[in-house]
Each structure stands twice: as C-alpha cells, then as structure tokens.
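Novice: pasting the sequence and the predicted model now:
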Amino acid sequence: MNTETETSGWIFGISAFLIWGFLPIYFKYVSHVSAEEILAHRIVWCVPFTLLFMLMLKKRLLLASIIKDKKLFFGLIVSTLLITCNWYVFTWAVTHGQILSTSLGYFINPIFSILLGVIFLSESLSKFQWAAVVLVSLGVLNQIINYGEIPWAALTLATSFALYGFMRKKLAVDSLNGLLVETLIAFPFALAYIIWQIYTSQAVFLNYSSLTDVLLIAGGIITAVPLILFAAAAKKIPLNSIGFLQFIAPSISFVIATQYYNEHLGTEQLMSFVLIWIGLSMYLVKPMRAVFGRRTSRS
C-alpha cells in the first residue's frame, strides 16, 4: 500500500468520523420534529442520494443478485432492523437532550464489538485487553449504581451498532449496495408513515418552514456521505487504523454536549467516562503501536 493511497484513506476516514461527531448539531436543529418523522425522512431521502452517489462513483447495482440470494437478503433484513434501531435511538437521544448518552454509547461500542469477536469468531484477548474490558464494564456498572437505572440509550446504541457491524462483516456485499438494499427494505414503511403523518395533519414536513423541509431532506445526505467515506477509508488503511479513528466521533459529541449545549455532567457520570477512557486507552495501546510503528518505519 503506497503512501499516497494511505494518506487519502486517512483523509476519508477522518472526514467520516468528523461528520458523525458533529451530527448532534444537525439533529438539534430539527429537534422540533419527532424522532419518528426524522427517521422516516432519513430513510426515504437516503435512497435517491445513495443511487446518485453510486452513479457518480460508477458503482454497479447488484439488487437482483442480492434479492435472489435468500441468505444474503435475510441477513440484510436483520441488519436493516439493527441500523434503523440505532438511527432512531440516536435521534431520540439527541432531540431529548441526551447527547452525552450517545457519546457514552459509541465509546463503549468497541468493547461490544470485541466481545462479539471473542464469542462468535474465537478471537483471543491478552490479559491487558481483558483488563480494559473490565474497566469499561465498571464504567457502565457505575452508571447503573449511581443513577439507579440502566443507561438504555447508550447500551442500545452500542449493542445495535456492534451487532450491525458484525452482521455486515459476515455479509458478502459492498457498503453502497448494502446501504441501498437496507434503505429500500425500510423505504415502504418510512414512506407510508410520512404519508400518514401528512394525511392526518401531524407532519411537520411541508407545514413548518422551508428550512425544516430542506434539513429533513438533507437527512439522506448526512446518512449516505459518511458511510461512503468510511467505506473508502476501510479499503485504503488497515483495520487497526480505523479502530483508532472511531473515537473521534464520540469525543466531539462529548465536547458539544458539555460545552455547547451545557448538558449536565455529574461527578458520578464523569467517573464512568474516566473508567471507560482508561479502559479504551489500554486497549488502544497495541493498535496505536502498529499504526505509528508502521508509519515510522516507512519514513
């Protein structure tokens, strides 16, 4: 892999995670719209934008072959349920003043992915990495003990995205065709919901402001673009580099929540984040050595 190719991969990867990190600002601008309506528009408008991007990138449409492959198609139905669940909970959390919960969810997501690898792919962890898993688990347990309730939004985001990533890793389909099929599966339900909302005069779309309408339509772009950038990055840089980059998004969301939207960060909640950060730092030692060691050896 040449330096120019890897450099472009880093640019694509960083761009994808920057967009995901700043997404809460977009959802705050449409927080007067219900999470259900936002999700429906995100799905509906993602379809034409994904098709447009595929045309621009000269990607071959594989709809017929995917539908004929029953095992693959069923797998994409499952992944559709997982990603729409993830999108809905993220939207609900942000529009209900819980950006910190989304940040927590995506900080602990890698640990869920690690455990899936251990359980289903027979991947092994060193004692140091197991210690990291324990620390992250203690961070979540601290939340439960001090708040008297399970941080369901964070855990749902973490588990749904980890399972989604696991499913997509096992399915033999590229990211754009996969995203297109997933959104097409959800499309009729989302479109029916929008039509019903308009028919019963409950829709914000077309009834509030032109800016809101544009922002809801733009939901398709903000769904498709970072996924396309991420897919491009994954082909150009190693997986451990991607693992290193994935903490950009929740870090940005954490800063946005505490500094821009003034979400309350209590001592107990901060302690949970600290435990999780320490655990993640421990786990990242090996990937970071691999990434920077490789770059140093080439210079």
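Specialist: Looks like it arrived, so ask away.
Novice: can we go C-alpha only for contacts and neighbour counts from here?
Specialist: Will do.
Novice: now do the strands in the chain.
Specialist: Assigned by DSSP state E, the chain shows no strands.
Novice: okay, helices next: where are they in it?
Specialist: Ranges of helices within the chain are 3-29, 35-56, 63-68, 70-95, 99-120, 127-147, 152-170, 175-199, 210-236, 239-245, 248-255, 267-298, based on DSSP state H.
Novice: reformat the ones you listed as JSON lines; add mean neighbour count and distance to Tyr261.
Specialist: Output for the helices of the chain, formatted as JSON lines (neighbours: other C-alpha atoms under 10 Å; distance: least, C-alpha to C-alpha, whole Å):
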{"stretch": "helix 3-29", "mean neighbour count": "19", "distance to Tyr261": "9"}
{"stretch": "helix 35-56", "mean neighbour count": "20", "distance to Tyr261": "19"}
{"stretch": "helix 63-68", "mean neighbour count": "12", "distance to Tyr261": "42"}
{"stretch": "helix 70-95", "mean neighbour count": "19", "distance to Tyr261": "11"}
{"stretch": "helix 99-120", "mean neighbour count": "21", "distance to Tyr261": "9"}
{"stretch": "helix 127-147", "mean neighbour count": "18", "distance to Tyr261": "21"}
{"stretch": "helix 152-170", "mean neighbour count": "19", "distance to Tyr261": "18"}
{"stretch": "helix 175-199", "mean neighbour count": "18", "distance to Tyr261": "30"}
{"stretch": "helix 210-236", "mean neighbour count": "19", "distance to Tyr261": "20"}
{"stretch": "helix 239-245", "mean neighbour count": "16", "distance to Tyr261": "24"}
{"stretch": "helix 248-255", "mean neighbour count": "21", "distance to Tyr261": "9"}
{"stretch": "helix 267-298", "mean neighbour count": "16", "distance to Tyr261": "17"}
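Novice: who are the contact partners of the closest residue to Ala233 other than its chain neighbours?
Specialist: Once flanking residues are discounted, Ala233 sits nearest to Gly9: 4.3 Å by C-alpha to C-alpha, 6 or more residues apart in numbering. Going by C-alpha atoms under 8 Å, 6 or more residues apart in numbering, Gly9 touches Ala232, Ala233, Ala234, Lys235, Lys236, Ile237.
Novice: residues in contact with the third one?
Specialist: With contacts defined as C-alpha under 8 Å, 6+ apart, the neighbours of Ala234 are Gly9, Gly13, Ile242.
Novice: how far away is the residue nearest to the second one when sequence neighbours are not counted from Val47?
Specialist: Read it as Gly13. Leaving aside its sequence neighbours, Gly13 sits nearest to Ala233 (C-alpha to C-alpha, 6+ apart; 5.0 Å). Distance, Ala233 to Val47, using C-alpha to C-alpha, to the nearest Å: 22 Å.
Novice: here comes the other one, which I'd like you to weigh against the first:
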Amino acid sequence: MEMERLDRRGLWMAVGAFVLWGVMPLYWHLLKAVPSLQIIAHRIVWSTLLVAGWLFWKYGRGWLRETLAHPRAAWMLALSGGLIAFNWGLYIWAVNAGHVVETSLGYFINPLLNVVLGVVVLKERLNRVQWTSVAIATGGVLWLTANYGSFPWIALSLAASFGAYGLIRKLVGVPPVRGLGVESLYLVLPALALLLWGETHGEGGFVAHGGVAAWGWIAGALLVFGGVLTALPLIGFADAVKRIPYSMVGVLQYIAPTLQLLCGVLVLGEAFDRDRAIGFGFIWLALALYAGDGLLRGRTAASAAAVDT
C-alpha cells in the first residue's frame, strides 16, 4: 500500500512538472527584451537563493557535506548542473528567437530517449504494447525530422541534454531538493559574474537599458519569479524519477512539448503545416497507447490485490 502511494505521488509530481514546463514559453516570451544569457543567470541566482536558502534554514550547513558524501555525488551533480544550464540557455534563446515549435520537437524526442535509456542503461522492461507505442512515436519523430526543412539541431540538442540530465538524477543517490541545491551552488558564482557584467555593460534586467526600459520594475519582478518557476518543476521532476519507472517518465514527458506546441502555434503564431500535423499525430497516438496500457495494467493489478485481500 505504501509503494502504491509513493508511485501515485511520483506520477502527479511528474505531471505537474511537465505542465509547468509546457506553458513556460509564454512566460519567457514576456522577457524577450532581456538577453537570453541574462535570463539564464537570473534563473540560476534566484532559484539558488530559494532552494539553498531553504536547505540551510532547515538542515543547517551540514546538508551540503552530507549530500556530497554520497558516492559520486560531487562530480555527478556538477555534470548534471552543467547539462541543465546548457538546456535552459538553448531553450530560452530558441523561444525568444521564434523557434518554439522546434523546441517542442526536442522535447518530443526526449521522452523516446528516456525510454531507450530506461531499457538499455537501467534494464527496465517494456511489454508488447509499450514497444509498439515506442515504435509509432519513433516513426513520428523521424517523419518530423525528415520533413522539417532543415537539420533540427536545436531539437536534438535539447533532447540529448535533458535526457542525460534526467538519467544522472536517476542514478545519483541524493534527495531531489538537496541535489538541486548542490547543482545550483555549482552554477551560482558564474551566474553572478555574468549578471554583474550585464548590468555594467547595458544588458541587464534590473538597470533599465534600451528595450528593457519599458518594463522597469516589472521585468525585474518577472526575472526574480523566474527563479521560482525554475526550481519547482525541477524538484518535482527529480522526485518523480526516483518514484516511478524512467520509461514511464519518458511517456509522461509528452505533456510538456504538446503544450509548448500549442503555445507556439495558437498564441505566438508559429507555422504548423500538414507534414508537422502528421508527425505529431503519430506521437499522440503512441502516447494514447502507452497511457491506455498503463491504466489497464493498473486496474488489473488493483483488482488482483482486492481479490487477495
């Protein structure tokens, strides 16, 4: 019964994280007057203050020493921190450069990569329906890649970096919030240096310069709150990957790119032609198959448990 509760919590944590990530292009689009590197630096600094500050308040200075005492934690969290910083930077630049649909393609590819990593690296097993859904989704991604019009380097880079990040967080044996705190501390000094350079060279978000002047204090408030929006879904994601199979995380992750696609097409006015509709249709069919199989197996297991009791 306890395991069932933990699995359900992991499921909802994953869903919540992916919904937030799905609608986030609209938030970052509000800050398009601020250079992308400055937005990334603000995300790092304010999320560090939020997460590390809470950890120091609750656990004292000992939390950092205890976290880094885990085998391989120091270098693995340094690597995961670098991967997520790269992912953020490329993503925000792409959103504000008008490539929201391509970013959504990247996060459609990423769940397939997670499923493959779950099977190859973590030795998770898929049944016939799940393999079928993976094959259909792979066909959809290949169709999108072949008909995109140019090599989708943004999409592939986003998929690879976030897939590697998720795998590392799955493998490193530290609590989710503590792991994010260590990642943030690794990144905060370079981020502060970048912020200081930007503010003294006319590219900051707090001192009004050029296009940012029209925002004034609103831009600053959005940048600060961006730290909260950075920390919450990452905490939820890191918690979820420890509670539910990584292959399930891979399929649930389709929530985020679907919402990103809708934001790009319906709100930001990006193109969505017939070829893209066909490719995305394959992916949505795969998601429906995988989710339906999971629900059926869950009900079967619950019925069997009820009979046993």
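Specialist: Arrived safely. The structure displayed is predicted, hence computed values, not measured ones.
Novice: hmm, back to that, closest one of the contacts of Gly9 of the first structure to Ile252 of the first structure?
Specialist: Distance to Ile252 of the first structure, by C-alpha to C-alpha, is smallest for Ala233 among the contacts of Gly9 of the first structure, at 19.7 Å.
Novice: can I assume that closest one is in contact with Trp10?
Specialist: Yes. Ala233 of the first structure lies in contact with Trp10 (C-alpha atoms under 8 Å); the separation is 6.5 Å.
Novice: joint contacts of those two?
Specialist: Common neighbours of Ala233 of the first structure and Trp10 (C-alpha under 8 Å, 6+ apart) do not exist.
Novice: quick check: closest non-adjacent residue to Val136 of the first structure.
Specialist: Ile276 (4.4 Å).
Novice: separation between Leu135 of the first structure and Val274 of the first structure?
Specialist: For Leu135 of the first structure relative to Val274 of the first structure (C-alpha to C-alpha), the value is 9 Å.
Novice: related to what we said a few turns ago, counterpart of the residue nearest to Val136 of the first structure in the second structure?
Specialist: Following TM-score structural alignment, the counterpart assigned to Ile276 of the first structure within the second structure is Ile283.
Novice: mind listing what that match touches?
Specialist: With contact set as C-alpha under 8 Å, 6+ apart, Ile283 of the second structure has these partners: Phe108, Ile136, Ala137, Thr138, Gly140, Val141.
Novice: quick one: map the first one onto the first structure.
Specialist: What it means is Phe108 of the second structure. Phe108 of the second structure maps onto Phe107 in the first structure, by TM-score structural alignment.
Novice: was I right about that match contacting Pro250?
Specialist: Yes. Using C-alpha under 8 Å, Phe107 of the first structure is in contact with Pro250, at 6.2 Å.
Novice: would you mind listing the residues touching both of these two?
Specialist: In terms of C-alpha under 8 Å, 6+ apart, Phe107 of the first structure and Pro250 are not both contacted by any residue.
Novice: wait, doesn't Arg125 of the second structure sit right on Val115?
Specialist: No. Applying C-alpha under 8 Å as the test, Arg125 of the second structure and Val115 come out as separate, 9.7 Å apart.
Novice: was I right about Leu245 of the first structure contacting Phe17?
Specialist: Yes. If you go by C-alpha under 8 Å, Leu245 of the first structure and Phe17 touch, sitting 7.2 Å apart.
Novice: including distance to Val89 of the first structure, could the contacts of Gly9 of the first structure go into CSV?
Specialist: Listed next are the contacts of Gly9 of the first structure as CSV, based on distance: C-alpha to C-alpha, whole Å:
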residue, distance to Val89 of the first structure
Ala232, 26
Ala233, 26
Ala234, 26
Lys235, 29
Lys236, 31
Ile237, 30
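Novice: return the member of those nearest to Asn2 of the first structure.
Specialist: Nearest member of the contacts of Gly9 of the first structure to Asn2 of the first structure, counting by C-alpha to C-alpha, is Lys236, at 9.4 Å.
Novice: any idea how far Ala40 of the first structure is from that closest one?
Specialist: From Lys236 of the first structure across to Ala40 of the first structure, the span is 33 Å (C-alpha to C-alpha).
Novice: the residue nearest to Val136 of the first structure and Gly105 of the first structure: what is the separation?
Specialist: 11 Å.
Novice: overlap in contacts, the two.
Specialist: Common neighbours of Ile276 of the first structure and Gly105 (C-alpha under 8 Å, 6+ apart) do not exist.
Novice: what does stretch 87-94 of the second structure contact?
Specialist: Here stretch 87-94 of the second structure has contacts from 25, 28, 36-37, 39-40, 100, 103, 154, 157-158, 161-162, using C-alpha under 8 Å, 6+ apart.
Novice: now these in JSON lines, with distance to Arg169 of the second structure?
Specialist: Conversion of the contacts of stretch 87-94 of the second structure to JSON lines gives the following (distance: C-alpha to C-alpha, whole Å):
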{"residue": "Pro25", "distance to Arg169 of the second structure": "24"}
{"residue": "Trp28", "distance to Arg169 of the second structure": "25"}
{"residue": "Ser36", "distance to Arg169 of the second structure": "26"}
{"residue": "Leu37", "distance to Arg169 of the second structure": "24"}
{"residue": "Ile39", "distance to Arg169 of the second structure": "24"}
{"residue": "Ile40", "distance to Arg169 of the second structure": "21"}
{"residue": "Val100", "distance to Arg169 of the second structure": "26"}
{"residue": "Thr103", "distance to Arg169 of the second structure": "22"}
{"residue": "Ile154", "distance to Arg169 of the second structure": "23"}
{"residue": "Ser157", "distance to Arg169 of the second structure": "18"}
{"residue": "Leu158", "distance to Arg169 of the second structure": "17"}
{"residue": "Ser161", "distance to Arg169 of the second structure": "12"}
{"residue": "Phe162", "distance to Arg169 of the second structure": "11"}
